[in-house]
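Student: Sequence plus predicted model, see below.
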Amino acid sequence: MRLAPTRKNIRFYQRRMRQARMVARALQSKHHPVLAHIIPMRRCNLSCAYCNEYDKVSAPVSTQEMLRRIDLLARLGTQIITISGGEPLLHPDLDEILRAIRSHDIIATIITNGYLLTPERIERLNKAGLEHLQISIDNVNPDDVSKKSLKVLDKKLEWLKEHGDFDININSVLGGGIAHPEDALTITRRALDLGFETTVGVIHDHGGQLQPLRGEERRVYDQILSERRPGLFAFAYDNLFHKNLTMGQPNEWQCGAGSRYLYICEDGLVHYCSQQRGYPAIPLEKYTVEDIDREYSTKKPCAPFCTVSCVHRVAMLDMIRNDPRDSLFRLFPPLTPGGPPSYPPIVRALSSIFLPEPNGKPPGLARRLTTGMAMRAFGLKRTDKSPLRDNL
């Protein structure tokens, strides 16, 4: 007997379709932000020693002002809005802010330390339309560097497993003074046991710059990669960015901060990212498509050793957009030297639908019909160029 789909399953597939449309639209046009981080609350209930993104005194941004900023981001065509801080769960009207994001059909996510989560609070996040939540856990037991520990948060994780209707990612960290690097492996294993997505990050300095991994940290990182089951995007990110960062090597890439990625501080100014506040520092209401297009190709001197993964991940979409075949080969390299690229099935399928033939041969009727149906499903419009490119 076929069981009726659950609310959680229905929302899971709805999220995947919205995410697919987001990726397809990001690949078709470069003239809008893919992701914006917006800060409703600089204050935090913790004081992690390595963090420079909080204070203990700031009042929350007014709800009316937050709704106005969300409207402005929607007009710019923003596809994902992440609420972070400080600690966003301290904002008294976070649910209303999330509902406002979803009212524009924008993907709504939050980054939280998790301390304030309860079953009732998680249910409210469900009702508000939250689609993704990330918690970064720094150690197994709290210490002088960080209180974001598995010991304190494990019950919160169990509540998320039981009650959450949204995607959940647990991020473990290495480097930057973390006393017990082996804790990152314990945290990853616990997150996998609960069925959550997992990532591992390299802690940056106060300029967002690289602090390379050493001996035991490197061994733990390699063990995590061998055990975890990364999502498609995380797997590609590991291949393109993270492996170099863990070895202290620079990455060659074009940073899209200020264009495809925006960071809006509590004062309503647009910055490159949380680690480069002050550039360009333009009020959101004055930010235009011309600013987006200018910053798309502006060289950022901090880029080679940057560890801000959100900006990296957005840039991956533009790499595919600008040079799809070469970028996909770099993101999913051959398993053996000289072998074929290791494309996952979904990448192979989308490549066969959207990418032009490598020999320049015009697609046949069946291919054109399949591409047309796929574009309609993703809400895209044809242009006179490849479906992955827009009219520049």
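Tutor: Yep, it's here. Residues are numbered from 1 along each chain as shown.
Student: make it CA atoms for all contacts and neighbour counts henceforth
Tutor: OK.
Student: just checking, residue 210 touches residue 247?
Tutor: No. Taking Cα atoms under 8 Å as the contact criterion, residue 210 and residue 247 are not neighbours in contact, 9.7 Å apart.
Student: Tell me which of the two has more neighbours.
Tutor: residue 210 (25 against 14; other Cα atoms under 10 Å).
Student: so who does the more buried one touch?
Tutor: Contacts were defined as Cα atoms under 8 Å, 6 or more residues apart in numbering; by that measure residue 210 touches 202, 203, 204, 245, 248, 305, 306, 307.
Student: now do 7 Å
Tutor: By Cα atoms under 7 Å, 6 or more residues apart in numbering, the residues touching residue 210 are 204, 245, 248, 305, 306, 307.
Student: Mind giving me the PyMOL command for buried ones among these?
Tutor: Typed into PyMOL, the next command selects the buried ones out of those (criterion: 16 or more other Cα atoms under 10 Å):
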select buried, resi 204+245+305+306+307
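Student: Which ones among the contacts of residue 210 map onto strands?
Tutor: Nothing among the contacts of residue 210 maps onto strands, per DSSP state E.
Student: ok, of the contacts of residue 210, which one's closest to residue 66?
Tutor: Taking Cα to Cα as the measure, residue 307 is the one of those closest to residue 66, at 27.8 Å.
Student: For residue 22, see how far away the residue nearest the centre of the chain is.
Tutor: The residue lying closest to the centre of the chain (Cα atoms, centre = their mean) is residue 310, at 4.8 Å. Here residue 310 is placed at a distance of 15 Å from residue 22 (Cα to Cα, to the nearest Å).
Student: take the one below as the second:
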Amino acid sequence: MITTLYKLKNGIRAFRRWMIPAVNAKLHPKEFRPVLSYLFTEWKCNIDCHYCFQFDNKQNGMTLETAKKSIDWLKSKGCRVLALMGGEVLLRPGFILDVINYGVKQGFFVYLPTNGYLLTKDFIDKAGRAGVAAINLAVDCVTLKPGLPKALMSIEKQFRYLVKKQEEYGYVLFFNINITSKNLKDVKMLTEIARANGIGTDYHVNEPPQTDQPHYQHNREEALYIKEEQFEEFDELMDWLIDKNKQGYPMVNHPYHFEHMKKFVRGEYEPWKCVAGKNGCFIKMDGSLSPCFGLQSSDMDWGKIGNSNFDQEKLDEIKKECNKHCLSTCFYTSGKYYGSFPDMYRWIMKHTKLGRNI
């Protein structure tokens, strides 16, 4: 009975926080109507993934005042899904709990990403009671590998407690997996572990940065991109994920995203519908805006909270180039599932597949 209610509540929440804003966005196609927006609260991180270009331990984080103003502005634009982002957001647990509390009170589906190392039972309980809607647990491998510190066995106690409490507190839980040259076999194992525990999965293919990142600490050769001699193994993994997707495994990704990844790792460009700057945006620590995660370090002026400047013609031109180097799971998925009402329905139903099998 508890599991049935959990699945039902997930579906209702997804309908209210995802589908209604998405429908409103379709009814106002010329307006900036974000369905999902990222709040980048922290550059700093407690671990060092060799593929990551988005952490810098010399920078301070977002203030609570900026976070609240951002949430208020997003609410005025019709947005109801708030994804926190870092760095590692749990470096300031008190701050992030304040943001979760405020976001939930303003009617948002608040999504919390973490590598899990800093999770405690006390924090999980407080975030759960506050009403956090989703917890994205970033894991790339089962056991530690060189350059890949996000190993499930390193955070097993935290993982077990998250699974134990998901139905009590009502949040959805999923693995966020970055596919690199060193974890192709682990991806399958993590997928099956997720399935066995009634949680979802979210896959990314390792990508180069869109802009120069002078704070990156490693040689580009260490960035763990898929190598030519791995293409066949990579294709087999993509086919396996497509098959599991069709079997009903709860995955964020649209099935064609995996097909597209095969071409992407080979450097073959295929245009895709990116809705960054239209149905989603990225709020930087000072309250200035970017269409997406990848362009946050560019020198282009996209406005700030309260005064966005997302020129769609300009964005369309930029995307012709940046899409060659990016396959964003967030905006690829958004482009696929916001395309039609049947697709929106499929997205909502994904939320009802989470939790234990009845």
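Tutor: Right, received. Where do you want to start? Here the structure is a predicted model, which means the values were calculated and not measured.
Student: on that earlier part again, aligned counterpart of the residue nearest to the centre of structure 1 in structure 2, please.
Tutor: With the correspondence set by TM-score structural alignment, residue 310 of structure 1 lines up against residue 330 in structure 2.
Student: what do you get for residue 159 of structure 1?
Tutor: With TM-score structural alignment as the criterion, the equivalent of residue 159 of structure 1 in structure 2 is residue 161.
Student: Look at that match and say how many residues are nearby.
Tutor: Applying the criterion other Cα under 10 Å, we find 15 residues in the vicinity of residue 161 of structure 2.
Student: Then it would be within a helix, right?
Tutor: Yes. With DSSP: H, G, I helix; E, B strand; the rest coil as the criterion, residue 161 of structure 2 is located in a helix.
Student: Count the residues that sit near the nearest residue to it once chain neighbours are set aside.
Tutor: For residue 161 of structure 2, the nearest residue in space outside its immediate sequence neighbours is residue 121; the separation is 7.1 Å by Cα to Cα, 6 or more residues apart in numbering. Close neighbours of residue 121 of structure 2, defined as other Cα under 10 Å, add up to 13.
Student: repeat for residue 288 of structure 1
Tutor: Residues within reach of residue 288 of structure 1, counting by other Cα under 10 Å, total 15.
Student: Also the one 10 residues further on?
Tutor: Neighbours of residue 298 of structure 1 under the rule other Cα under 10 Å: 14.
Student: same deal with residue 300 of structure 2?
Tutor: Per other Cα under 10 Å, the neighbour tally for residue 300 of structure 2 reads 10.
Student: so what corresponds to it in structure 1?
Tutor: Looks like residue 300 of structure 2 aligns to residue 280 there (TM-score structural alignment).
Student: ok, now residue 98 of structure 2?
Tutor: So residue 98 of structure 2 corresponds to residue 96, using TM-score structural alignment.
Student: Spatially nearest residue to that match, not counting backbone neighbours?
Tutor: In space, and not counting its chain neighbours, residue 96 of structure 1 is closest to residue 128: 7.1 Å by Cα to Cα, 6+ apart.
Student: Can you tell me what the one you found aligns to in structure 2?
Tutor: Matched by TM-score structural alignment, residue 128 of structure 1 corresponds to residue 130 in structure 2.
Student: where's that match relative to residue 62 of structure 2, distance?
Tutor: When residue 130 of structure 2 is compared with residue 62 of structure 2 (using Cα to Cα), they lie 20 Å apart.
Student: where along structure 1 do the strands fall?
Tutor: Along structure 1, the segments classed as strands by DSSP E run 35-41, 80-85, 107-112, 132-137, 167-174, 197-202, 261-264, 269-271, 280-283.
Student: Quick check: the two most widely separated of the contacts of residue 210 of structure 1?
Tutor: Considering Cα to Cα, no two members of the contacts of residue 210 of structure 1 lie farther apart than 204 and 248, which are separated by 11.6 Å.
Student: Thank you kindly, that will do.
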